[in-house]
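Participant: 3D model of this:
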Amino acid sequence: MADAPVYYHGTKVDLQLGDLIAPGYASNYGKREQAAFVYLSATLDAATWGAELAVGEGRGRIYIVEPTGPIEDDPNLTDKKFPGNPTLSYRSRHPFRVVGEVSPWTGHSPERLKEMLDHVEALRRRGVEAIND
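Facilitator: I've put the predicted structure just below:
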């Protein structure tokens, strides 16, 4: 039997072991609309982006999480953008339980982070929002 994958969730929210990350709260991104899904990744790099790009005060955090229900490919990062889901990014309408925290972790270079923030801002100006249906 294969080992279960490790899943990560990047955010700026300070959570404790056993806490649930659930849909229904303001999104970490964009217009901060009520999130219909919660997101996770099986790659530390994708979770690092989540921690770095999340809105809010405080430092970014990367949690190790376990899904409490089914997960599906994240359409914001799959299909035409990254066929085959190489970022191993998923979403769910069910909460994720915090089972650990990655600490310390290494962020992207200031130059790479600025490139991504500029890209996100360009998408915002064009009216491109995350899929949340």
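Participant: C-alpha only now, for contacts and for neighbours.
Facilitator: Noted.
Participant: What strand or helix carries the residue most central in space within the chain?
Facilitator: The chain has Gly50 as the residue nearest its centroid, 4.4 Å off, counting by CA atoms, centre = their mean. For Gly50, the element it lies in under DSSP states H and E is helix 44-53.
Participant: other SSEs contacting that helix?
Facilitator: On a contact count with 3 or more CA pairs under 8 Å, 6 or more residues apart in numbering; DSSP states H and E, helix 44-53 meets strand 7-11, strand 61-67.
Participant: Leaving out chain neighbours, which residue sits closest to Ile131?
Facilitator: Distances taken as CA to CA, 6 or more residues apart in numbering place Asn76 nearest to Ile131, at 6.1 Å, with adjacent residues excluded.
Participant: And this one, please, so the two structures can be compared:
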Amino acid sequence: MASVLDAGPFFHGTVAALQAGDLLTAGYRSNYRPDIVMNHIYFTALVDGAGLAAELAAELVKGVAEPHVYEVEPTGPFENDPNVTDKKFPGNPTRSYRSVAPLRVVREIADWTRLTPEALQMWRERLSALSANPDARIIN
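Facilitator: Okay, here's the model as predicted:
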């Protein structure tokens, strides 16, 4: 029997307007490196971590869509997100995961912390530096 990585609940941030029961799947552009189409669907057990992803997704389509955070449930096995686990942080303090199986939307979460304009600018600068660094790759 496989061990459970995290009992959740789990969250996903996006600009997609979804309903309970909808499925989120892999195959979309990264919020962090939009030139990369992701082979996995990413999620976290931290609601504000999903909020960050939603804000960054909204930055990619500025003025076109609003950020949303959803409670989700994995429909298949999942693993620690190798882009942060033991790479940028020891262990998995961000409680970030990924799966090739879809995530089912449980409900939309309204109570999550929005980024300040200053924090959003800081993330823009970080992502710009990341995009310019050929050694900073996403494990896809």
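Participant: before we move on, the earlier item: I'd like to know which part of structure 2 the helix holding Gly50 of structure 1 is aligned with, by residue numbers.
Facilitator: Aligned by TM-score structural alignment, helix 44-53 of structure 1 falls on residues 47-56 of structure 2.
Participant: For Tyr118 of structure 2, identify the helix or strand it belongs to.
Facilitator: That one is not Tyr; residue 118 of structure 2 is Glu. helix 117-132.
Participant: which non-adjacent residue is nearest Gly30 of structure 1?
Facilitator: Nearest non-adjacent residue to Gly30 of structure 1, counting by CA to CA, 6+ apart: Glu129, 6.5 Å away.
Participant: so that neighbour sits right up against Glu33, yeah?
Facilitator: No - in this structure, Glu129 of structure 1 is not within contact of Glu33 by CA atoms under 8 Å, at 10.3 Å.
Participant: What residues in structure 1 pair up with stretch 73-83 of structure 2?
Facilitator: Counting by TM-score structural alignment, stretch 73-83 of structure 2 corresponds to residues 66-76.
Participant: if we look at the matching stretch, which residues are touching it?
Facilitator: 6-7, 39, 85, 88-99, 130-131 (CA atoms under 8 Å, 6 or more residues apart in numbering).
Participant: Mean deviation, the match of helix 44-53 of structure 1 versus structure 1?
Facilitator: Compared with structure 1 after fitting, stretch 47-56 of structure 2 deviates on average by 0.9 Å (mean CA distance after the TM-score superposition for structure 1).
Participant: now that stretch, how far from the centre of its chain.
Facilitator: Distance of stretch 47-56 of structure 2 from its chain centroid, counting by CA atoms, centre = their mean, to the nearest Å, is 7 Å.
Participant: In structure 1, what stretch matches the helix or strand where Arg98 of structure 2 lies?
Facilitator: For Arg98 of structure 2, the enclosing helix or strand under DSSP H and E is strand 96-99. Aligning strand 96-99 of structure 2 against structure 1 (TM-score structural alignment) gives residues 89-92.
Participant: coming back round to it: Asp19 of structure 1 is nearest to which of the helices and strands packed on helix 44-53 of structure 1?
Facilitator: strand 61-67 (9.6 Å; CA to CA).
Participant: between the closest one and helix 44-53, how many degrees?
Facilitator: 120 degrees (axes from the mean of the first three to the mean of the last three CA atoms, to 10 degrees).
Participant: to the chain's geometric centre, what's the distance from strand 61-67 of structure 1?
Facilitator: Distance, centroid of strand 61-67 of structure 1 to centroid of chain: 10 Å (CA atoms, centre = their mean).
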